[in-house]
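Student: Model the structure of this input:
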Amino acid sequence: MRISRTTVLLLCTGLVTMTSIGMSSFSLFLRPLEADFGWSRAMVTLPYMFAMLGWGVGAVLFGKLAGALATSILLLALEIPNELVFFLLVAVAIGPTFGTVAVQNVIFYEIAGPRMAGVILGLSFIVHQIGSAGGPMFASIAFDMTGSYDGFMMVMALILLVSGVLIYSDTRQDMHPTHSQLESVSVLNQRQGSYTDGLRI
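Tutor: As a prediction, the model looks like this:
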């Protein structure tokens, strides 16, 4: 019995949806797990690490399967002939995004607090998925209009540089906090303490 292409697409869509929902739901409990069990932040984010490793290994295995089925002919359309360089570029382009997901969720939780954590984390995953779906679409439009991906890659490089500048400036502010920031941290610690006491009760 041969499975139709539509069935495979629906199964993959369901699997990706359940995985995304599971990861976003688990991220709500990062701070409570860290507080209740006394785990470090690195220990709490281990599930994300294994999830990323699973996605990476799965991509390689399914890529090997695609090559065995002769669908790798589509790779001839790539502008980068060297496979190693292509994988390095993909790692640089995608790695920081997925590698910082867990850290972003912890930071969002600390900023928003327990009451708004679900909304903030949900919005972060929605924006991430919109970017993942919209990026290839805009890249295709840019290629159809210009016949090259150079312009789109320049825009992505600019976004990456701006993000780096913002992260650096935020890090500098954390190293030299102002009086108002210290007061905000004190209030946040009080809220987290009362929330932790409520969980223990």
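Student: Please make it C-alpha for all contacts and neighbour counts, starting now.
Tutor: Fine.
Student: Count the neighbours of residue 73 for me.
Tutor: Residue crowding around residue 73 was assessed by other C-alpha atoms under 10 Å; the count is 10.
Student: again with residue 78
Tutor: 10.
Student: And for residue 111?
Tutor: Residue neighbour count, defined by other C-alpha under 10 Å, stands at 15 for residue 111.
Student: In this protein, where's the longest helix?
Tutor: Assignment by DSSP state H gives helix 117-146 as the longest helix of the chain.
Student: and the helix or strand containing residue 186, what other elements does it pack with?
Tutor: Residue 186 belongs to helix 179-200 when elements are defined using DSSP states H and E. Helix 179-200 is packed against helix 30-37, with contacts defined by 3 or more C-alpha pairs under 8 Å, 6 or more residues apart in numbering; DSSP states H and E.
Student: buried sites along the helix it packs on?
Tutor: Buried residues in helix 30-37, counting neighbours by 16 or more other C-alpha atoms under 10 Å, are found at 30, 31, 32, 33, 34, 35.
Student: Test my guess that the first one contacts residue 106.
Tutor: Yes - using C-alpha atoms under 8 Å, residue 30 is in contact with residue 106, at 7.0 Å.
Student: next up, for comparison:
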Amino acid sequence: MTDLGRPAASPAYRWVIVAAAAAMLAIVMGQLVNGLSVFFIPMEREFGWSRGSIALINTAGLIGIAFGGIVMGAVADRLGIRTVCLVAALAVGSCVTAAAWADQLWQFHLLFFLAGAFGGGAIFAPVIAIVGSWFPVGAGLAIGIASAGQAIGQGGVPFAAAFLIEALGWRGAMLALGLISLATLVPLALLMRDPPASRHPGGVAPADRAPPLPPGFVVLALSAAVLFCCTCMSVPLMHLVPLIQGYCISAPDAGGVLFVMLIAAIAGRVAFGRLADMIGPIPSYMVASLWQTVGVFAFTQISDLSLFYVFAPVYGFGYAGVMTGVLVTARALTPAKGRAMLMGVILAFAWLGHGFGGWQGGAFFDLTGSYTLSFANAAAAGMLNLMIVGTLLVMVRRRMAAAPA
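Tutor: Next up, the predicted model:
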């Protein structure tokens, strides 16, 4: 029995959910968000394709995640999280394995789109929504820990793939990643469960009370914000490795910089999740967004490997808080009913922003022979995100101040 107004103790199994979610996000999102970055130059050499064209493979996967997240979020609301996670495990493993034999651009586009739609789309929004639902109190920290798995994957997958490419060639590396995905994701998916029914007085947890703004407006505002936010975020994720390689630095060393950046991002995601519990989701989101926007262009001003290693973790710690801020803010401002689908809509625009940012990074490099304009565009997109989020914060505070006690 709990005191009135205090949440009932959640089952201990919720931490298994967090750990399984983090591991799945590491494997899936590490491959689909920026895992292709270390394949740019080997594919460019073999096929003669431009970097913009190769970046479109990644964009196809992110578009798949965008639309798949909406559909699979609705499926998760109806059929449960375990079903969609099993679909994701089979989709990612099969598609990445098949990509080892592809030799036409359209084949890569199709395979990565399917991996995104039925893999990344089934994993990201539904899993994050479920993690938050297991934690009526302290969801910011739990979501931060789960999303830290993505940071581990975004650093670990390209780092490991760089060595696999050197040992096995890019096709052998792609095959290895696909088989590893199948072997690990299926058991992890079987661990996932939907949360138990609410045991709060009146059946409503504090985090599930009516949000201060209409859901339709929240979805519209956050969708616009994350579109620009992730346009900014994706440029260093997709192009930092080839940017560094442009200074005659080896692929493993360049991948090592990205790995160090994303190791720091693990701590950043957890820290900003905790910060969201302390100062509120939107202020935490704004702090991280400002950090990312100020820091992104600085990468083009560095040419020494040691300086890349110094700056990358500083940038990584702050930029990582952006995705935690997005996830916790979306959870706080959407109603519990249909949350997985609503978060899927918001995150669809995040992945579209990721795809656009990665593509424009390659396209402007092809036009100018330099990454300067690509990273400048990223910073401009970050400023637009800050303007939208700042406006949303003002509106929420005004609405809450005007609401009855």
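Student: quick revisit: turn the buried residues of helix 30-37 of structure 1 into a markdown table, including distance to residue 71 of structure 1.
Tutor: As requested, the buried residues of helix 30-37 of structure 1 are arranged in a markdown table below (distance: C-alpha to C-alpha, whole Å):
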| residue | distance to residue 71 of structure 1 |
| --- | --- |
| 30 | 41 |
| 31 | 44 |
| 32 | 46 |
| 33 | 44 |
| 34 | 45 |
| 35 | 49 |
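Student: Which of those sits closest to residue 133 of structure 1?
Tutor: The shortest gap between residue 133 of structure 1 and any of the buried residues of helix 30-37 of structure 1 belongs to residue 30, at 26.8 Å (C-alpha to C-alpha).
Student: give me every residue that touches the equivalent of that closest one over in structure 2.
Tutor: Alignment note (TM-score structural alignment): residue 30 of structure 1 maps to residue 40 of structure 2. Counting by C-alpha atoms under 8 Å, 6 or more residues apart in numbering, residue 40 of structure 2 touches 51, 54, 55, 242.
Student: rerun that using 10 Å as the cut-off
Tutor: Contacts for residue 40 of structure 2 were tallied using C-alpha atoms under 10 Å, 6 or more residues apart in numbering; they are 49, 50, 51, 52, 53, 54, 55, 170, 238, 239, 241, 242.
Student: Need the buried ones from those selected in PyMOL.
Tutor: This is how PyMOL selects the buried members of those, with burial counted by 16+ other C-alpha under 10 Å:
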select buried, resi 50+51+52+53+54+55+170+238+239+241+242
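Student: Just give me the closest of the contacts of residue 40 of structure 2 to residue 20 of structure 2.
Tutor: Top of the list for closeness to residue 20 of structure 2, among the contacts of residue 40 of structure 2 and by C-alpha to C-alpha, is residue 238 at 25.9 Å.
Student: just so I have it, where are all the strands in the stretch 151-300 of structure 2?
Tutor: Secondary structure of the stretch 151-300 of structure 2 (DSSP state E, counting those that start in this stretch): no strands present.
Student: counterpart of residue 113 of structure 1 in structure 2?
Tutor: Following TM-score structural alignment, the counterpart assigned to residue 113 of structure 1 within structure 2 is residue 250.
Student: how about its match, what does it touch?
Tutor: Residues near residue 250 of structure 2 by C-alpha under 10 Å, 6+ apart: 162, 241, 242, 244, 256.
Student: quick check, nearest of these to residue 229 of structure 2?
Tutor: So of the contacts of residue 250 of structure 2, ranked by how close each gets to residue 229 of structure 2 (C-alpha to C-alpha), first place is residue 241, at 20.6 Å.
Student: In this structure the closest one contacts residue 253, no?
Tutor: Yes - counting by C-alpha atoms under 10 Å, residue 241 of structure 2 touches residue 253, with 8.8 Å between them.
Student: Between the contacts of residue 250 of structure 2, which sits nearest residue 150 of structure 2?
Tutor: Nearest to residue 150 of structure 2 among the contacts of residue 250 of structure 2, with distances taken as C-alpha to C-alpha, is residue 256, at 16.9 Å.
Student: how much space between that closest one and residue 164 of structure 2?
Tutor: Using C-alpha to C-alpha, to the nearest Å, one gets 14 Å for the distance from residue 256 of structure 2 to residue 164 of structure 2.
Student: So the two - more neighbours on which side?
Tutor: Of the pair residue 256 of structure 2 and residue 164, residue 256 is the one with more neighbours under other C-alpha under 10 Å, namely 21 against 18.
Student: follow-up on the earlier one: what residues of the longest helix of structure 1 count as buried?
Tutor: By neighbour count, and taking 16+ other C-alpha under 10 Å as the criterion, the buried residues in helix 117-146 of structure 1 are 117, 118, 120, 121, 122, 124, 125, 139, 140, 142.
Student: Redo the residues you listed as JSON lines? Include distance to residue 77 of structure 1.
Tutor: What follows is the buried residues of helix 117-146 of structure 1, written out as JSON lines (distance: C-alpha to C-alpha, whole Å):
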{"residue": "117", "distance to residue 77 of structure 1": "43"}
{"residue": "118", "distance to residue 77 of structure 1": "42"}
{"residue": "120", "distance to residue 77 of structure 1": "39"}
{"residue": "121", "distance to residue 77 of structure 1": "37"}
{"residue": "122", "distance to residue 77 of structure 1": "36"}
{"residue": "124", "distance to residue 77 of structure 1": "33"}
{"residue": "125", "distance to residue 77 of structure 1": "31"}
{"residue": "139", "distance to residue 77 of structure 1": "15"}
{"residue": "140", "distance to residue 77 of structure 1": "13"}
{"residue": "142", "distance to residue 77 of structure 1": "16"}
